[in-house]
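Q: I'd like to go over a predicted model; first the sequence, then the structure.
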Amino acid sequence: MSENFTTKRFSRSDSDRFLTGVCGGIAAYTGIDATIVRLIFVVFAFLGGGVFVYILAWLLMPAEHEQRSLLEQIIRNFQGKPSQN
């Protein structure tokens, strides 16, 4: 039995973005509507942890057409290594 598995990649969305594409990327990965993901982040922001989680996700999630996350690019630049995508 041969099945075609498509690999989902956890990344920030380039097309469905409001600020940085984090919620759009999470929505595409999980199959949930992006508006619902955004509302969940707003609720968490009012509870005190949403902003931190959003910034952390922005740093750790690579953009849709890049191989490395923003944090990895910053670390590689700090170390003097080329940050090839």
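A: Received the coordinates, thanks. Numbers count the residues shown, from 1 in each chain.

Q: when you work out contacts or count neighbours from here on, use the C-alpha atoms and nothing else.
A: Noted.

Q: centre of the chain to the one helix or strand V42 maps to, how far?
A: Taking DSSP states H and E as the definition, V42 sits inside helix 34-47. Centre-to-centre, helix 34-47 and its host chain are 15 Å apart (C-alpha atoms, centre = their mean, to the nearest Å).

Q: here comes the other one, which I'd like you to weigh against the first:
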Amino acid sequence: MRPRNRKIVAGVCAAIANRFGISVTLVRLGFVFFGLFGVGELVYIALWILIPKAR
């Protein structure tokens, strides 16, 4: 579930960090790194659509 707090854009990185118990900063850095190769943006948008919002 994408949280309503601790989010910057859509909460995708926060949701992944919560699910796997790792740092949100680490997940965000991973998306930036993979974004340099053009894959991160596509994955982020797909996860934004697929991961439901928290109530």
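A: Everything's here; your move. Being a predicted model, the structure only gives us computed values, none of them experimental.

Q: next SSE after the helix holding V42 of structure 1?
A: helix 50-60.

Q: relative to helix 34-47, how tilted is that next one?
A: 120 degrees (axes from the mean of the first three to the mean of the last three C-alpha atoms, to 10 degrees).

Q: and A63 of structure 1, how far from V43 of structure 1?
A: A63 of structure 1 sits 24 Å away from V43 of structure 1, going by C-alpha to C-alpha, to the nearest Å.

Q: who has more neighbours, these two?
A: Comparing A63 of structure 1 with V43 by other C-alpha atoms under 10 Å, the one with more neighbours is A63, at 21 against 12.

Q: is it true that that one touches S13?
A: Yes - if you go by C-alpha atoms under 8 Å, A63 of structure 1 and S13 touch, sitting 6.5 Å apart.
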